[in-house]
Each structure stands twice: as C-alpha cells, then as structure tokens.
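Student: Here is my input, please return the structure:
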Amino acid sequence: MFSGLEDLPRRLVVALPATGKSVRLARETAEQIVTQWGISPGHPSVGPALLIVSELVTNTVRHAAVTCDNLTVLFAAGRDTFAFAVHDRHPYQPPLHAAAPGSGLATVTELTTDLGGTAVVRADGDGHGKTIWITLPL
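Tutor: Take a look at the predicted model:
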C-alpha cells in the first residue's frame, strides 16, 4: 500500500495555530481536498479519516499547545492511499498501540487498523517534536 510520501503525487501542507478553532479548520480542509482530489466522500475510509484528523488536532491543541504555538497538518494521496499527519513541537510521543481503552488515540488506532491502514509516531530529528502519520487504503 504505502511505501513513502514521495510515492504519493498529491500533497498539501497546512500550518495552523494550536487553538481549538484549528480542529474545525483541519477537518474542513480534509473534506475539501477529498473532493478536489477526486476521492468519493462516500468511500469507507473518508468518514473515519475526518474523525481521525479531528482527534489528532484536538490532542495537539490539548496537550502540545503548552510548548508550541502552531501545528502542521499534512495530507497526501495516490491512487490507492490517503495519508495524513499532524506535526507538533512537543517532545512526548504517545504510544498509539497501547493507548488507554476509550481514549481518542485508542479510537484513532482502532479505526485505522479496522480499515487496514497504518498509524505511526515519528520523532523529529532533534527529539523536540513528532508527527503522527496515518495511512488509509482507497
């Protein structure tokens, strides 16, 4: 399915303030690019993708805003993959696959896994930030 961002021809990077308004902006952006990139809004991965984007941005606003003013949402897509990520400059790397049951990250992991996708946390090279990457099949 996904071997790397460089394999995905469509990409968009959006910088947002680490505030509550960014949750809605990130979700609306995701909805717009799905349409612009020709991905059917009714595709089984789209609804969960919108929820996951919202949850990841919410977590950044709640937990990382104390150390960073901004966050970045990255979107990419190819013929059979929709990938997106949320980056912040907080050093904590949450354990996605060991998230507390019922938590937002547990929901993210469950939705991603149920769709046959992947969820990974990648640390910044300097250890002072991270990106949570989600890939979903189309």
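
Student: rest of the way, CA atoms for contacts and neighbours
Tutor: Fine.

Student: Next, name the residue at the spatial heart of this protein.
Tutor: Centre of the chain computed as the mean C-alpha position; nearest residue by Cα atoms, centre = their mean is Ala85, 3.4 Å away.

Student: before we go on, could you also do this sequence so I can check it against the first one:
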Amino acid sequence: MESRGSVPAHPLAYEGVWRFTAPTVEVSVPQSRQAVRDLLRRQCVPMGDDLLQGILLIVSELVTNAVKHAAVLSPEVVVEVTVVARGVRVCVEDDHPYRPQALETDWRQTGGRGLHLVREITREAGGSYAVEHTARGGKVVWVELPLTRC
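Tutor: Next up is the predicted model:
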C-alpha cells in the first residue's frame, strides 16, 4: 500500500540506519569497509557491483582521512550508513574541527587524492557530498548516492 505518490507506507525490508564506531587506527580502514560491505549484503540492498564498489572506496577514503588527520583529537571515528528506497548515505564523523578539502596534488605521488576520488565517484553516480560541523565541534563528511536497481 502506498501513500502520496511513490513513497511507501511502510519501509522496505532493506531500509534502515546503522552506526558503528572504530578506533582511529589504520586497521579500522579495512574493518570499516568490510562492515559496510557485510551490512549492505546482509540487508539485500538492491545495487549493482559498481555502486557497491564505489561506496566501499568512499568508506575507505573517508576513514583513512580520519585516521591520518583526526586521530590526535579523535580517538574514535563514527561510520553511519542510511539506506532508503531512493539511496544510500554514508557518513564518517570525527571530533577534529578541520574540514578536509581536496588538495591539488601531483598525480605522480602515491597519496593525497582521496577526496578527489570521493568527489568523482559521487559525481559519476549523480550523488552529493558535503562536510559539516558537528555540535561537539568535530565534523561529519557525508556522501549520498542514488540507489539504482541492478
């Protein structure tokens, strides 16, 4: 049963909000990626492999940034995944006030391009991306990607 347009009257089985914390250490990067992959698979979120891989790369890049740049002031990073019928939102929050910006970098270097990747994946998927301050003085970086059926 539907109400007002195409908004379901009841949430779909795969919809929900999941949140977990991890220490701001390097091992949290692959662990966060695995946790998000397992969550999306367990919930049977209808997405193609390209979207899944994009989300996992975004999680890796955002958690890596928190580990590299926020650990001094933020002993933990928070990862939140929200799935609704129309899309997936991934948020990575830490307690450091610095708002990351994509740096113009020498493409021959092996690092420094994480936010460029996040922006490009988001743009290609037709999504949105932002960095916001939190009430505690830290920041949350979020990406919303439209959910397309595979």
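
Student: Tell me how the two chains score on TM-score.
Tutor: For these two chains in superposition, a TM-score of 0.85 is obtained (TM-score structural alignment, normalised by the length of structure 1); 129 aligned residues with a Cα RMSD of 1.9 Å.

Student: did I read that right, the residue nearest to the centre of structure 1 in a strand?
Tutor: Yes. Assessed by DSSP: H, G, I helix; E, B strand; the rest coil, Ala85 of structure 1 belongs to a strand.

Student: Which position in structure 2 pairs with it?
Tutor: In structure 2, the residue matched to Ala85 of structure 1 (TM-score structural alignment) is Cys91.

Student: Quick check: closest non-adjacent residue to its match.
Tutor: The shortest distance from Cys91 of structure 2 to any non-neighbouring residue, by Cα to Cα, 6 or more residues apart in numbering, is to Trp142 (4.2 Å).

Student: likewise Val83 of structure 2?
Tutor: Nearest residue to Val83 of structure 2 in three dimensions, chain neighbours excluded: Glu15, at 4.9 Å (Cα to Cα, 6+ apart).

Student: Using the three-state scheme, assign the most far-flung residue of structure 1 relative to its centre.
Tutor: Most distant residue from the mean C-alpha position of structure 1: Asp126, 21.0 Å away (Cα atoms, centre = their mean). In three-state terms, and counting by three-state DSSP, Asp126 of structure 1 is coil.

Student: can you pull the buried residues of the longest helix seen in structure 2?
Tutor: For structure 2, the longest helix by residue count, based on DSSP state H, is helix 49-69. Across helix 49-69 of structure 2, burial judged by 16 or more other Cα atoms under 10 Å covers 51-52, 54-67, 69.

Student: ok, now stretch 98-108 of structure 1?
Tutor: Buried residues in stretch 98-108 of structure 1 (16+ other Cα under 10 Å): 104-108.

Student: Glu55 of structure 1 corresponds to which position in structure 2?
Tutor: In structure 2, the residue matched to Glu55 of structure 1 (TM-score structural alignment) is Glu61.

Student: With Ala26 of structure 1 instead?
Tutor: Counting by TM-score structural alignment, Ala26 of structure 1 lines up with Ser32 in structure 2.

Student: Using the three-state scheme, assign that match.
Tutor: Secondary structure assignment for Ser32 of structure 2 (three-state DSSP): helix.

Student: quick one, helices of structure 2?
Tutor: For structure 2, the helices defined by DSSP H cover 28-42, 49-69, 114-125.

Student: Which of those helices sits closest to Val81 of structure 2?
Tutor: Closest approach to Val81 of structure 2 among the helices of structure 2 (Cα to Cα): helix 28-42, 7.6 Å.

Student: For Val79 of structure 2, give me its contacts.
Tutor: For Val79 of structure 2, the contact set (Cα atoms under 8 Å, 6 or more residues apart in numbering) comprises 19-22, 32, 90-93.

Student: from those, which two are the most distant?
Tutor: Farthest-apart pair in the contacts of Val79 of structure 2 is Ala22 and Val90; separation 14.9 Å (Cα to Cα).

Student: Tell me which of those two has more neighbours.
Tutor: More crowded of Ala22 of structure 2 and Val90, by other Cα atoms under 10 Å: Val90, with 25 against 16.
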